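Q: Mind looking at a prediction? Sequence and model below.
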Amino acid sequence: MKLNRVVDHLGVDIYAKCEFTNPGGSIKDRMALTMIEEAEKRGELKPGGTIVDQSTGNTGPALAFVGAVKGYDVRLFLPAQLSSSYDPTDRIRIARLYGCTVTPIDLNEHVEGADQLQGIERAATFVAIRMKQCYDLQRSDPLHWWANQLCNVDNTRAHREGTGREILAQMDGRIDGWVASVGTGGTLLGVAQTLKEAHPGLRVTGVVPTDDPRIEWVRSRAVHKALASFGVPELRFLIEDLLDGNVMDDEVTVGNAEAKAMADRLCREEGLYCGMSSGANVCAAIEMARTMEKGSRIVTVVVDRRDRYAAEYPNEHYVV
């Protein structure tokens, strides 16, 4: 969909791929379906099996949705301690409606001195302890399969072979820029791989929330150290593939207020009932447009619906 009112007078066309129209309500449907079907092909996920992962975002409902359709139980781990500014209640409710079991993990029960952890170390430890729960279940019971969205290369495959090819076809091959939130790395990397193969000069911008240390806890290897301390073998994160491949030309930080303001405008001026990540993506696309030649064409993605943030209204939080 070509954006009109929010990008007026830029002289650059910005297109939004409307992934919030997927049956499960977000772009994560693609990743969930591909990861599950590839695991089935390899015999890793068997009939009667249980899908496990850690998530506080849209991956949880997506896994629950696809799992329900295919007849699998789904179990999600999330932190018992959440940021005061972030409330994933709506995503948790959606996952539970699909029959998903949601298990909060209290960091204080698993890590001595957890209250003393700060910044990147705390964030990395939070995600690592939830990943450990998934690892332990998969190791102890062959009917449990860990989707492992942060490291699963089929996450990237979903967008390299699906989303990216669709964008090329829908844009008639004419595209100069690609913008998406970094998140797990799967969407940004997978689409970029396909688009850059067709257009080596394509500009790529990765978008991150101001208070999301995800890239830094991978860059610093804080999450690797935390996983090792919990006895989880070395893992390679998709963000490492993104960084090592020099895929991003720019890394843009967008704050909550900016993302929310643009999401509001997209609802009211473009008729797109979208959430905060989508607002952030469009903010970054506009920033890219200001540096591009007139007539350039940029694609970004509208990743989910606004109702995923209803519990936080009117102070919705940009997370990926």
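A: Now that the structure is in, tell me what you want to look at.
Q: use CA for all of it now, contacts and neighbours both
A: OK.
Q: who are the neighbours of the longest helix along the chain, in terms of helices and strands?
A: Among the elements of the chain assigned as helix by DSSP state H, the one spanning the most residues is helix 119-140. With contacts defined as 3 or more Cα pairs under 8 Å, 6 or more residues apart in numbering; DSSP states H and E, helix 119-140 has these neighbours: strand 50-54, strand 73-79, helix 107-110, strand 144-146, helix 214-219, helix 222-229.
Q: then this one, side by side with the first:
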Amino acid sequence: MTAPDRRTVASPPADSLLALVGGTPLVRLGRSAPGAEVHAKLEYLNPGGSVKDRAALAMVLDAEESGALPPGGTIVEGTSGNTGLGLAQVAAARGYRSLFVLPDKTAVEKLDALRAYGAEIVLTPSALPREHPDHVIAYATRLAKEIDGGWLADQYGNPANPDAHRRSTGPEIWEATGGRITHLVATIGTGGTITGTGEYLREVSGGRVEIVGADPVTSAYGGGDGSPFAIEAAGQYNHPETVDVSFPPVYRPEILDRIVTIGDRESILTARALARTEGLLVGGSSGTAAAAALRVAREAGPEAVVVAILPDSGRAYLSKYHSDTWVRRQGFLDDDRHGTLVDLVSPVVTVPAGTSVGSARSALKSSGQPALPVVLAGRSSPLPPAAGEVLGLLTASDLRGPAEAAVPVPTVPPVGIGSGETAAEVLARMDPSVDVVHLVRDARLAGLVTVGALRAREHSVRL
């Protein structure tokens, strides 16, 4: 088979890298959606690697014009990574200092890329209520005020964010499909991408294009409880202690016709499958969008023309979604090898932080468990606690204090093991002083396992 003859005319040299932002192509997902017309808009082909390049450039240019960002000033933002990368790229190209506050669970590839652009980084705990002074947005807002010449990009409230997509992303999709698009599918992070793109497509089509949000199952946008999810750069997490649970100002939910919720497992496995079946190396939020688009196409029928915006590249997540080790430890991949721990998955009795020692002792005794997980207080969900909300494991010896005292919460969170791991892999990396660990499936609490059970499992597998 020979390569297709493209015979394209080379573009003239760009005056700046920033002139190359936008203009990303559509590609049909032929092998993933045979018989359906599903196209992916490859936003990872922006020079900074994500859809956020568009908003980042638009916000900086707007701030320059208004005078909010002075010459030689400092661009500050709270970000999960992609907006920071877009802003760091603009800062480098236009001579600004840049400083970003990120959650401590941000993929290491994003952190390294930000440092490569010369950005300064501040990491803050990811599981904080919005009102906490060290929450990503609150921290960044404070720094921007303290720094001479500091300017907060404020992607969640800056109208230049959705306007960038109203002026570029929407028209590009309309032109590329010859006006044939019937459904737009995009994830909701700040809400800027789907709001701006959706507004344009709804207006130009006379309301014919259906605007569909793709959202993690537990995200508040789609009606979830706001508990943690494994997908970066999409969804809205609400800490149980968060008071203000409103949506970002740039997000206009009335633009959407509906929201399709996608579980973390489906998002991650879809992202991994796109690399193997389409040659598209994309991130987890792209997996969410693609999974939703494939579902929409199946429901809409063969006449539909579905376009999914794929926000970013899998190169930013090689240590996470595209790492076999990571997905097994999080329990997203547990059926491809002999001897995994998936059969040990079982319901677990937990107690919230703040429970009395007396109540915890009774719960541990009646449960018959080797330990009692202490979880973040205030969450009411039909799902098991997220792995990140497991604060510690308490044994009977930990509960010998006064009955009325609050249960002790370890200062160091426990290390969980994944249902996709084998006993040998777990034992090889475990601290020898640990007697019991918690099992994780789909990044949620799914069982308790003693070291003795793991050793017995390893022995039986060897036999």
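A: Cool, got the structure. Please read all numbers here as calculations on a predicted model, not as lab measurements.
Q: What does the TM-score come to for these two?
A: For these two chains in superposition, a TM-score of 0.81 is obtained (TM-score structural alignment, normalised by the length of structure 1); 288 aligned residues with a Cα RMSD of 2.9 Å.
Q: Could you check the angle the longest helix of structure 1 makes with strand 50-54?
A: Here helix 119-140 of structure 1 runs at an angle of 170 degrees relative to strand 50-54 (axes from the mean of the first three to the mean of the last three Cα atoms, to 10 degrees).
Q: what does helix 119-140 of structure 1 contact?
A: 52-54, 77-79, 105, 107, 110, 114, 144-146, 148, 213-214, 216-217, 222-223, 226-227, 230-232 (Cα atoms under 8 Å, 6 or more residues apart in numbering).
Q: try it again with 6 Å
A: With contacts defined as Cα atoms under 6 Å, 6 or more residues apart in numbering, helix 119-140 of structure 1 is touched by Val52, Asp53, Gln54, Phe77, His144, Trp145, Trp146, Trp217, Ala222, Val223, Ala226, Leu227.
Q: now swap in stretch 268-279 of structure 2 and tell me
A: In contact with stretch 268-279 of structure 2 (Cα under 6 Å, 6+ apart) are residues Leu280, Leu281, Val282, Gly284, Gly287.
Q: Just the residues you listed: which are in helices?
A: With helices taken from DSSP H, the overlap with the contacts of stretch 268-279 of structure 2 comprises Gly284, Gly287.
Q: any idea which of the contacts of stretch 268-279 of structure 2 is closest to Lys365 of structure 2?
A: For Lys365 of structure 2, the nearest member of the contacts of stretch 268-279 of structure 2 is Gly284. The distance, counting by Cα to Cα, is 40.5 Å.
Q: The closest one: neighbour count?
A: 32 (other Cα atoms under 10 Å).
Q: which residue in structure 1 lines up with it?
A: In structure 1, the residue matched to Gly284 of structure 2 (TM-score structural alignment) is Met276.
Q: Nearest residue to that match in space, ignoring adjacent ones along the chain?
A: In space, not counting the residues next to it along the chain, Met276 of structure 1 is nearest to Tyr318; the distance is 5.0 Å by Cα to Cα, 6 or more residues apart in numbering.
Q: do you know how far the closest residue in space to Pro302 of structure 2 that isn't next to it in sequence is from Gly283 of structure 2?
A: Closest residue to Pro302 of structure 2 in three dimensions, ignoring its sequence neighbours and counting by Cα to Cα, 6+ apart: Ala36, at 5.3 Å. In this view, Ala36 of structure 2 and Gly283 of structure 2 are 23 Å apart by Cα to Cα, to the nearest Å.
Q: Out of those two, name the residue with the larger neighbour count.
A: Between Ala36 of structure 2 and Gly283, counted using other Cα under 10 Å, the more crowded position is Gly283 (30 against 21).
Q: The more buried one and Gly314 touch, don't they?
A: Yes: contact status for Gly283 of structure 2 versus Gly314: in contact at 4.2 Å, counting by Cα atoms under 6 Å.
Q: Distance of the equivalent of Leu310 of structure 2 over in structure 1 relative to Val252 of structure 1?
A: Leu310 of structure 2 maps onto Val302 in structure 1, with residues paired by TM-score structural alignment. Distance of Val302 of structure 1 to Val252 of structure 1, computed by Cα to Cα: 17 Å.
Q: higher neighbour count, these two?
A: With neighbours defined as other Cα under 10 Å, Val302 of structure 1 and Val252 compare such that Val302 has more, 29 against 22.
Q: where's the residue nearest to Arg28 of structure 2 when sequence neighbours are not counted, which helix or strand?
A: Spatially, and ignoring its direct neighbours in sequence, Arg28 of structure 2 is nearest to His39 (4.2 Å; Cα to Cα, 6+ apart). Under the assignment given by DSSP states H and E, the secondary-structure element containing His39 of structure 2 is strand 37-42.
Q: In structure 1, which residues correspond to that strand?
A: On the basis of TM-score structural alignment, strand 37-42 of structure 2 is assigned to residues 13-18 in structure 1.
Q: what sits against Asp304 of structure 1?
A: Asp304 of structure 1 makes contacts with Phe20, Gly25, Ser26, Cys274, Gly275, as judged by Cα under 6 Å, 6+ apart.
Q: Ranking by neighbours, what's the top pick from those residues?
A: Using other Cα under 10 Å as the neighbour definition, the contacts of Asp304 of structure 1 reach their maximum at Gly275, which records 30 neighbours.
Q: What separation is there between it and Leu189 of structure 1?
A: Applying Cα to Cα, the value for Gly275 of structure 1 to Leu189 of structure 1 is 21 Å.
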